[in-house]
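>>> compute the structure for the input listed below.
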Amino acid sequence: MNAGFRRLADYLGSSYWFIPTFMAIAAVLLAGGMVSLDTVVGFGWMDRYPWLHASRPDGARQLLSSVGGSMITVAGTVFSVTIAAVVYASGQYGPRLLTNFMRDRGNQVTLGTFIATFLYCLLVLRTIRSAEEADGYSFVPNLALLVGVALALCSIAVLIYFIHHVPSKIHINSVIEDVGDRLLRGIGKRFPRSVGIAPEDDAAVAATIPATFRDDADAITGEQRRIVTARDTGYIQFLDDDVVLRVAKQRDLVLRLQYQPGDFVHVGRALVEVWPPERCDDDCADDLREAFSVGSQRSALQDLRFLVDELVEIAARALSPGVNDPFTAVTCLDWLSAALSDLAGRSLPSHLRVDDDGTLRVITHPVSFASLMDRSFGALAQYSAADMVASLRYLDALGEVSLDCDAPGRLATIRTHADRLEELAGEALTGFNLARIRTRAGELRAALGQPDYKRRLRDGTAWLAGTA
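Sure, this is the predicted structure:
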């Protein structure tokens, strides 16, 4: 899918106006259709239903005026409540979480329902004619009037839903769950899928890397490449991997991507390096640029680090001296441990990507378990170390992640983070609190040093009943 189209779709999904506008247009079409249907069927059909009776022009006007006026008033109230919730969330959880509230479907549909009902009543109202106004012929669109009453009832139901939805949506556990759930789904979608196909033999494919892309290339060889530069400044929001691979295969190129989604790029910076350079003309360079979508802010479309950063930001704010809410940080650590546990059980893709024929086409940034651990647990270590509750849960979360680790290198990464937390806690805590953290860290290291570490972690009394 084109990168620009994906960016547009993400923008529309996170905008507060798109769905209400769509519903307003639908209301205009519905009003016209119902009035036209009324002119065809008349009101004789109502005689078959004793509980229905045709409305008079004055009564119909009063009904639609009351419904329409109340709907636009409630729509203003809904908008005010939403803005208040957004301001609260921005100050409490961080400005980067604003998009989560703006893209909430419940808020968008609620506003759209009230605006659509108002427009429907307004347009139907103007078609009502009394006998004095139409030379002895009155017209009341009774069928359209019934639809207006039905929309009013739906609006009441939506209002009840909205009153429940807003407080539950801004609850901190709901905010964290939303981010954590998207992170888990993002991990499931991205790994091991990536640009092209992972090679079966990394060493054999690595031997085919062009000399200009090797670390030991000399000054002359290192310049034998074409650099495709960026034309926009901002964050890379989406990378169309299908376009990148297609261009590389069609022109028999090897591409090295210098940036990945979530990175900030400046005009003139190298987006892609191409070898051999003579096969990449200006049209080829433009095609490669089109594969990158650049915007003013980061997006979670392909940037899992952005979701990790959101959880880290919430936890860091919660552990700040001005807030001092370690249990919010504990919730963030729980979701981070779930995400890293899921990642620990997966095979991360190679940074060398080949086409269907097994030919090297794209060299990407390597994705490692250690880098994502540094991004999450590494970033939170300095904040967690100053609080005993958060520190104990931090170590428990590392133990949870290790239950899904089989690679010795990943277990070594977990031990490194446990040692780092213990070191930082030694600088921030004293006495009983520090002793508990050192005891728990020692138990974790001792368990990880044994071949049956998973059983020891599951059965050890230190890991039963959760956290502190």
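
>>> contacts, neighbours, all on C-alpha from now
Noted.

>>> what strand or helix carries residue 404?
For residue 404, there is no host helix or strand (DSSP states H and E).

>>> ok, it - contacts?
341-342, 344-345 (Cα atoms under 8 Å, 6 or more residues apart in numbering).

>>> again with residue 350
Neighbouring residues of residue 350 by Cα under 8 Å, 6+ apart: 198-199, 202, 366-367.

>>> that one: what secondary structure?
Assigned with DSSP: H, G, I helix; E, B strand; the rest coil, residue 350 falls in the coil class.

>>> how near is it to residue 78?
Computed as Cα to Cα, to the nearest Å, the residue 350 to residue 78 distance reads 49 Å.

>>> skipping its backbone neighbours, what lies nearest the residue nearest in space to the middle of the chain in space?
Closest residue to the average C-alpha location of the chain: residue 300 at 4.3 Å, with Cα atoms, centre = their mean. In space, and not counting its chain neighbours, residue 300 is closest to residue 306: 6.1 Å by Cα to Cα, 6 or more residues apart in numbering.

>>> buried residues, the helix or strand hosting the one you found. List them.
Assigned by DSSP H and E, residue 306 falls within helix 304-318. Buried residues in helix 304-318, counted by 16 or more other Cα atoms under 10 Å: 304-308, 310-318.

>>> in JSON lines: these, plus distance to residue 128.
Below are these laid out as JSON lines (distance: Cα to Cα, whole Å):
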{"residue": "304", "distance to residue 128": "56"}
{"residue": "305", "distance to residue 128": "58"}
{"residue": "306", "distance to residue 128": "54"}
{"residue": "307", "distance to residue 128": "53"}
{"residue": "308", "distance to residue 128": "57"}
{"residue": "310", "distance to residue 128": "54"}
{"residue": "311", "distance to residue 128": "55"}
{"residue": "312", "distance to residue 128": "59"}
{"residue": "313", "distance to residue 128": "57"}
{"residue": "314", "distance to residue 128": "55"}
{"residue": "315", "distance to residue 128": "58"}
{"residue": "316", "distance to residue 128": "60"}
{"residue": "317", "distance to residue 128": "58"}
{"residue": "318", "distance to residue 128": "58"}
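
>>> one more, for comparison:
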Amino acid sequence: MTLRTSAFVERIRASLFFIPMLGVVVAVIVASMAIAFDSRIDQDGSDLPLGFTSTVDSARALLGTVAGATITFAAIAFSVSLLIIQQASSQYSPRVVRTLFRDPFNKRVMGLVVGTFTYCLLILRSVRSSLEQGGDPVIPNLSVAIGVTFGIITILAIVAFIDHSAHSMDISTILEDVEDQAITQIRREWQTPDTATTPTPPPPRPSDPVHVVRFDRSGWVQQIDLDKAIGSIPTGQTMWVETYPGRYAIEGTPIGDLSSVPDDADAFEREVLAAIRIGDTRTMQQDVSFGLRQLADIALKALSPSINDPTTAQDAIFHSAAVLAELLRREPPSSVRSNGDGTRVVLVHQPTHDDLIRLAFDEVRQTAASMPEVCIYLLEALELLTEAIDDSKTDRAESLRHQAELVVAGCAAADSLPVDIHNVEQAFQKRFETR
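This is a model prediction of the structure:
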């Protein structure tokens, strides 16, 4: 999938417009087919099931009622969705908003609602009495029956929407969605120990860059098409790339440098820039650390004086540990990519396991230093992570233990009661000293 296609798919998945718009298009097609079919069958509707026959007045009343009710609910549905997004942003973290935008259920209900309204509007336009122009009455009985059926389905969808919206603000649901998306992306980007290839040592980098490529705009680096980047490099040359997905790019700063000056520098730079997707917001596309960032932000928000909700912080800590466990069991992709003819791309900076452990725990443990109970939650999460990784991964186990020691040290340095500090120290000894 190309960067352009991938970016388009991501915009569609995060859009509140596309599915409702698609519902309108489908409704126009269905209405046109229903009217055309109605014009070919007997107009008295005596063969319709359940006695779905209409007069001109009843058809207009039915269609008008369904159309009015659905468009009213459409306004309410969009308002409720925006209220939920605003509440989640202020209560949990602005970083979870994009996760809520991607909720497919709400968008499908909105599509059904606006589609039903559009359908009823078009069928209502085709109803004609004998006193109007044309002389013969037109009562599309089948089309009206379909409209009533859509109305009943929409009522059930409204009830489901209310139920779903109520549950979507449950913090456990939000955390579960973030965890699922993060783990899915990790499994796509990082390798299992069985499939991991032997890392290729990066070639020595020249002390002075020969040809530097710079960003032409600012924004979040969302994706890097390494195949396209390698294809733009002159044969046999090496490019060292300084950026990575999830990093903020500033216009004029280096993307990377090439080991030689290309024949057509402008064309080369255009191709490199085209291989890097920059957007206004950070996404999980190729960014395995963004899930941890979201979960850490939720924990930090819960620990803030304005919220003061340690239980939500506990929930976020353990979901973060689940994401981190997936990362610690896997290996990052090789930092050196080659096409076989000596042309190489070297990714200078990539998140390491230690970086990800610090991302998950540093800010949270610093904020929770004066909250002994939360410190114990952190120690428990670190213990579970230590048990989740293979015994051979001693470097990762050491990083986890170091975090546990910092948790205890931070609590001891905070203004806590001696008994609370003692409880944290005991929790550390129970989980790490007895191993």
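
>>> picking up where we left off before, and whatever residue of the second structure lines up with the residue nearest to residue 300 of the first structure, what does it touch?
In the second structure, the residue paired with residue 306 of the first structure is residue 290, using TM-score structural alignment. For residue 290 of the second structure, the contact set (Cα under 8 Å, 6+ apart) comprises 182, 246, 282-284.

>>> which of these are also in contact in the first structure?
Here is what carries over to the first structure from the contacts of residue 290 of the second structure, by both residues aligned by TM-score structural alignment, their matches' Cα atoms under 8 Å: 246, 282-284.

>>> between those, which sits nearest residue 421 of the second structure?
Among these, residue 246 lies closest to residue 421 of the second structure (Cα to Cα), at 37.1 Å.

>>> can you pull the contacts of that closest one?
Contact analysis of residue 246 of the second structure by Cα under 8 Å, 6+ apart lists 220-222, 282-284, 287, 289-290.

>>> helix, strand, or coil at it?
Residue 246 of the second structure falls in the coil class when you classify it by three-state DSSP.

>>> which residue in the first structure aligns with it?
Per TM-score structural alignment, the equivalent position to residue 246 of the second structure in the first structure is residue 262.

>>> give the contact list for the nearest residue to residue 311 of the first structure once chain neighbours are set aside.
With sequence-adjacent residues excluded and distances taken as Cα to Cα, 6+ apart, residue 311 of the first structure is closest to residue 332, at 5.8 Å. Listed by Cα under 8 Å, 6+ apart, the contact set of residue 332 of the first structure reads 176, 311-312, 314-315.

>>> my guess is residue 339 of the first structure contacts residue 185, does it?
No - counting by Cα atoms under 8 Å, residue 339 of the first structure sits too far from residue 185 to count as a contact (9.3 Å).

>>> neighbour-wise, which of those two wins?
residue 339 (22 against 12; other Cα atoms under 10 Å).

>>> ok, now how distant is the more buried one from residue 184 of the first structure?
Between residue 339 of the first structure and residue 184 of the first structure the distance is 6 Å, computed by Cα to Cα.

>>> which strand or helix spans the alignment partner in the first structure of residue 97 of the second structure?
If you follow residue 97 of the second structure across to the first structure using TM-score structural alignment, you land on residue 98. Element membership of residue 98 of the first structure, judged by DSSP H and E, is helix 98-102.

>>> burial count for residue 347 of the second structure?
When counting by other Cα under 10 Å, one arrives at 19 neighbours for residue 347 of the second structure.

>>> from memory residue 420 of the first structure sits against residue 380, does it?
No - at 10.9 Å, residue 420 of the first structure and residue 380 do not qualify as touching, with contact defined as Cα under 8 Å.

>>> look at the two and report which has more neighbours.
Between residue 420 of the first structure and residue 380, residue 380 has the larger neighbour count (other Cα under 10 Å), namely 23 against 16.

>>> dump the residue contacts of the more buried one.
Counting by Cα under 8 Å, 6+ apart, residue 380 of the first structure makes contact with 312, 315-316.

>>> go again using 7 Å as the cut-off
The neighbours of residue 380 of the first structure, taking Cα atoms under 7 Å, 6 or more residues apart in numbering as the test, are 312, 316.

>>> again, but for residue 1 of the first structure
Per Cα under 7 Å, 6+ apart, neighbours of residue 1 of the first structure: residue 240.

>>> next one: it from residue 353 of the first structure, what distance?
Look at residue 1 of the first structure and residue 353 of the first structure: by Cα to Cα, they are 19 Å apart.

>>> got it, and residue 272 of the first structure?
As judged by Cα to Cα, residue 272 of the first structure and residue 353 of the first structure stand 15 Å apart.
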